[in-house]
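> sequence unknown, structure follows:
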């Protein structure tokens, strides 16, 4: 393969990553921020599953149509899941602030509460691949999501650490945030954990519901 073809392939992949990041940002804005994060992330995973994003020179229009089709279809249901997470994290955050203000309680409850906050954040990572890649009822998928941080401890720690690393890069280089941050994170996480989810029998080639 000549060097010019290699360059074009690299540029094509970079363009795909930018497309995905831009679509996620648009989806988040359309949902007025808080109401758009979960639908936009679900739609992003839908494109990853579909594989269209990895085709040679993907059409932005075609990608946008597929993205917003998935976005609208799951907007209410996936935001319902997001609301549950928001309530749980808010309650844990209040507990965390109360514990910090307690002289005696801080010694016993500080790290357990911090652990539960981190654990809930970790389950969010698995919410989207389980929602998109697996079949089953809401209860079955919720059970899988809650168990995965414990079943895949290394992947969980890596996913959280990788997010912090990308956050630091975005803080240092502001252009990274609007063009690469979210898409880079979820593409890498998807590739990293998908094999393990298949080994555990969580992913069986099912379709999203």
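Happy to help now that I have it. These figures come from a predicted structure and were not determined experimentally.
> please make it C-alpha for all contacts and neighbour counts, starting now.
OK.
> what segments of this protein are strands?
Assigned by DSSP state E, the chain shows no strands.
> which residue is nearest the centroid of it?
Centrality entry for the chain: nearest residue to the mean C-alpha point is residue 125, 4.9 Å, by CA atoms, centre = their mean.
> find the nearest non-adjacent residue to that one, please.
For residue 125, the nearest residue in space outside its immediate sequence neighbours is residue 159; the separation is 7.8 Å by CA to CA, 6 or more residues apart in numbering.
> just to check, that neighbour is in contact with residue 189?
Yes - if you go by CA atoms under 8 Å, residue 159 and residue 189 touch, sitting 6.5 Å apart.
> who touches residue 42 in this structure?
The neighbourhood of residue 42, defined by CA atoms under 8 Å, 6 or more residues apart in numbering, consists of 70, 71, 74, 78, 128, 131, 132.
> quick check: the gap between it and residue 93.
In this structure, residue 42 and residue 93 are 25 Å apart, going by CA to CA, to the nearest Å.
> need the contact list for residue 93.
With CA under 8 Å, 6+ apart as the criterion, the residues that contact residue 93 are residue 117.
> meant to ask about residue 81
For residue 81, the set of contacting residues under the criterion of CA under 8 Å, 6+ apart is empty.
> could you measure from it over to residue 67?
Look at residue 81 and residue 67: by CA to CA, they are 19 Å apart.
> ok, now residue 100?
Taking CA to CA as the measure, residue 100 and residue 67 are separated by 42 Å.
> putting a second one here so we can go through both:
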């Protein structure tokens, strides 16, 4: 029984390793297929769709079929979010450069404070937009609103996600060979797992308010 348990554990670990490698390779392939810029967001949404199902204990789903169907279905809509994220990112970049020219100005602390707050909200949008997109059925503006709101009101999950992603980034820089096989998929799993905890926390708060 003990040997069976040991080999059973090894088999389970091997399955999860292969799942992460497979979904990581799919993400890279379909990102390139969309000429990188147009493929990045659809591939990311497809990956998060699969990972969400894993977290919801649906580990027997056909990975490629689920990924490919989602990629085609969400190609245009997900690229709209890509444009929004890019535009806001460019705005923040130029805002930072503009603020840099006003170091000696009396309004510099106000500009710096506004930039820090805006950057924080932007980070919440980037981290949570994919999990919110695959978990909820909302309007375009609500996806953006929910992503920022959930991230900002669940700071303990958000900070844990950011620290974990930084750790993966650091390891990936030290061992570049991990990037094509694990870095993206493991990062997505951590984000989706933390976001799912935040979603469950939101549901609990809603239920508590309804009971009052």
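Ah, there it is. Please read all numbers here as calculations on a predicted model, not as lab measurements.
> which of residue 100 and residue 67 of structure 1 has more neighbours?
Neighbours of residue 100 of structure 1 and residue 67, each counted by other CA atoms under 10 Å, are more numerous for residue 67; the result is 24 against 15.
> neighbours of the residue nearest to that one when sequence neighbours are not counted, just the number please.
On the basis of CA to CA, 6+ apart, the spatially nearest residue to residue 67 of structure 1 that is not a chain neighbour turns out to be residue 43, at 5.2 Å. Here the number of neighbours of residue 43 of structure 1 (other CA under 10 Å) works out to 29.
> quick revisit: what does the residue nearest to residue 125 of structure 1 align to in structure 2?
Under the alignment (TM-score structural alignment), residue 159 of structure 1 pairs with residue 161 of structure 2.
> matching residues in structure 1 for stretch 137-152 of structure 2?
The alignment places stretch 137-152 of structure 2 over residues 135-150 of structure 1 (TM-score structural alignment).
> residue 186 of structure 1 pairs with which position in structure 2?
Aligned partner of residue 186 of structure 1 by TM-score structural alignment: residue 188.
> right, and that match touches residue 50 too?
No - taking contact to mean CA under 8 Å, the distance of 10.3 Å between residue 188 of structure 2 and residue 50 leaves them out of contact.
> list the contacts of residue 109 of structure 1.
Under the criterion of CA under 8 Å, 6+ apart, the neighbours of residue 109 of structure 1 are residue 99.
> what does it align to in structure 2?
Under the alignment (TM-score structural alignment), residue 109 of structure 1 pairs with residue 111 in structure 2.
> gap between that match and residue 117 of structure 2?
When CA to CA is the yardstick, residue 111 of structure 2 and residue 117 of structure 2 sit 10 Å from each other.
> equivalent analysis for residue 62 of structure 2, please.
Counting by CA to CA, the gap between residue 62 of structure 2 and residue 117 of structure 2 amounts to 41 Å.
> and for residue 161 of structure 2?
According to CA to CA, residue 161 of structure 2 stands 19 Å off from residue 117 of structure 2.
> so these two - more neighbours on which side?
Applying other CA under 10 Å to residue 161 of structure 2 and residue 117 shows that residue 161 carries more neighbours, namely 21 against 11.
> so which residues of structure 1 form helices?
Listed in chain order, the helices found in structure 1 under DSSP state H are 3-30, 34-50, 60-73, 75-100, 105-133, 138-151, 153-172, 176-179, 181-199.
> among the ones you listed, which is the most enclosed?
Stretch with highest mean neighbour count among the helices of structure 1: helix 34-50 (a mean of 23; mean count of other CA atoms under 10 Å).
> quick one: that one to structure 2 mean distance?
Helix 34-50 of structure 1 differs from its equivalent in structure 2 by a mean of 1.4 Å after superposition (mean CA distance after the TM-score superposition for structure 1).
> now that helix: which residue numbers in structure 2?
Aligned by TM-score structural alignment, helix 34-50 of structure 1 falls on residues 37-53 of structure 2.
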